[in-house]
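J.: Sequence and computational prediction follow.
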Amino acid sequence: MLYEESEFLQLSGIQHFAFCRRQWALAYIEMQWQENVRTVEGRLLHEYAHDNSIKEKRGDLIISRGMAIHSRELGISGECDVVEFHKSEKGVPLVGREGNYQVIPIEYKKGKPKTNDVDLLQLAAQALCLEEMLCCQIPRGYLYYGETRHREKVEFTEELRENVAKIFREMHKYYAQRYTPKVKMGKGCHACSLKDICLPVLNKESSVKRYMEARMKEESAE
């Protein structure tokens, strides 16, 4: 199945969906969003990475910033923070350039490496888009973390690729149904920029209240 452009979801949404499906639905289906310190700092870092006025060519290396990408197979579109093109016989040709180039996507993140795979999923999704657009194979990419100022290599394994495709299929299903999942309290709720919209504690308490009211009605009926 190939998606039409009108059906494309935002690629960057995969990290929100993997972190919390409700957060993704609130932001991308209900179009609700709030910024906190973390999101502002992350946005500023990405603005630098996407600054198209910064163009670099270092010998056999070409650096592209804010490159627009898409995939009809996954039904997504977005931008890469940075894509490096390294001149190599094993690479692919680029329009207006001599020789072949290997493609390496690089995603910028504000903090430090996470214990989950949300960043890996986003980077792998970018690689899948680039592979479809440029008819090439991309074995690896890098995550650059602002706190450590260090690149972390990410291998695009078959398992990671399949997980990306699976998650986007689920996202398309939710989006088509306009479905917003219920609250599931977790450690990440306190740092979530949407906690004042989601109101996880209030929603949780509301669920308990409804449960108690239902139990009381059952006891009264007996």
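T.: Thanks, I have it. Bear in mind the structure is a predicted one, so any value in this text is a computation, not a measurement.
J.: C-alpha only now, for contacts and for neighbours.
T.: Fine.
J.: Can you tell me how far E84 is from G66?
T.: In this view, E84 and G66 are 12 Å apart by CA to CA, to the nearest Å.
J.: Oops, could you answer that again for Y48 instead?
T.: 10 Å.
J.: higher neighbour count, the two?
T.: When neighbours are counted by other CA atoms under 10 Å, Y48 and G66 differ, and G66 comes out ahead with 18 against 15.
J.: As a check, name the ranges of all helices in the chain.
T.: Applying DSSP state H to the chain gives helices spanning 13-19, 21-28, 37-49, 118-134, 158-177, 195-198, 200-221.
J.: another one to put next to it:
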Amino acid sequence: MILLWNHLIAQSRRYLTLYREEEFLQLSGIQHFAFCRRQWALAYIELQWQENVRTVEGKLLHEKAHDVLSGEKRGDLIISRAMPICSRELGISGECDIVEFYRTNNGISLHGQEGQYEVIPVEYKRGSPKKNHVDILQLAAQAMCLEEMLCCRITHGYLFYGETRHREKVDITDDIREEVRAMFLEMHTYFSKGYTPKVKWSKSCNACSLKDICMPVLGKERSAAKYIDAYINDDISCGDRK
């Protein structure tokens, strides 16, 4: 089954339009893009960024996960930290917090290791599981990069949350894969055009680290025409009262 899957991947890639390395986007940007298109554009196109408590806590958690850059072996488990990954199909590059290789009877071969291994990515996040699925999209993108690099099929991965200190299993479904492909295609389109979406205020803006740069409150203001009409009408009313 694994050999058949690898053959199908190899055949399908003949018909794909592959990105050049200089066109690669940062994989981690997908969670920002899914959260807010404008936030992603400000950070990754205009290169504007601003730290808040959430971003600092998240950075510290990732530094802890990357504390050991070399591999680690525990019996039938091999752990790789801060593993560089990329995908020419998606046009992205990035890093996996942790990739776990479990020895199994039906997996892939690893250089210098005996037997076969199942590949499982693990992404570290601050806080607790989110109501949306932005973290799932990032984990799925990592899995898709690993599949392309290692010629394997990844059925699931894990999200580890710093607040709950617990792993959440995530199934990498075909629907999620298609959403990831569509989202990166949209991101490449925005990036190539240098396009930053206009302000669109929502309640989630209050937790955004770029709130002071983006100024989402402007999206709540009335248009200039409405303001002038209201001002004129108020003057007329005042004149009538005189």
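T.: That came in fine, so what should we check first? What you see is a predicted model, and the numbers here were worked out from it, not measured in a lab.
J.: can you list the helices of the first structure in TSV and add distance to D60 of the first structure?
T.: TSV is the format used below for the helices of the first structure (distance: least, CA to CA, whole Å):
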stretch	distance to D60 of the first structure
helix 13-19	33
helix 21-28	40
helix 37-49	21
helix 118-134	19
helix 158-177	29
helix 195-198	47
helix 200-221	51
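J.: These: which one's closest to E107 of the first structure?
T.: Across these, E107 of the first structure has its closest neighbour in helix 118-134 (6.4 Å, CA to CA).
J.: Measure the mean distance from the closest one to the second structure post-superposition.
T.: Compared with the second structure after fitting, helix 118-134 of the first structure has a mean deviation of 0.1 Å; criterion: mean CA distance after the TM-score superposition for the first structure.
J.: now the equivalent of A176 of the first structure over in the second structure: how far from L18 of the second structure?
T.: Under the alignment (TM-score structural alignment), A176 of the first structure pairs with S192 in the second structure. Separation of S192 of the second structure from L18 of the second structure (CA to CA) stands at 15 Å.
J.: Comparing these two, which residue is more hemmed in?
T.: Between S192 of the second structure and L18, counting by other CA under 10 Å, L18 is the more crowded of the two (14 against 10).
J.: what do we get in the first structure for that one?
T.: So, by TM-score structural alignment, L18 of the second structure is matched to L2.
J.: thinking its match is in contact with R72, fair?
T.: Yes. Counting by CA atoms under 8 Å, L2 of the first structure does reach R72; the two are 5.2 Å apart.
J.: start and end residues in the first structure for the lengthiest strand in the second structure, please.
T.: Of all segments of type strand in the second structure, defined using DSSP state E, the longest is strand 92-104. Counting by TM-score structural alignment, strand 92-104 of the second structure falls onto residues 76-88 of the first structure.
J.: Check which residues of that stretch are buried.
T.: Using 16 or more other CA atoms under 10 Å as the test for burial, stretch 76-88 of the first structure gives 76-87.
J.: and of the residues you listed, the nearest to K182 of the first structure?
T.: For those, the nearest to K182 of the first structure is I76 (24.8 Å; CA to CA).
J.: Tell me the spacing between R149 of the first structure and M133 of the first structure.
T.: 30 Å.
J.: Could you do R169 of the first structure as well?
T.: Distance from R169 of the first structure to M133 of the first structure, by CA to CA: 20 Å.
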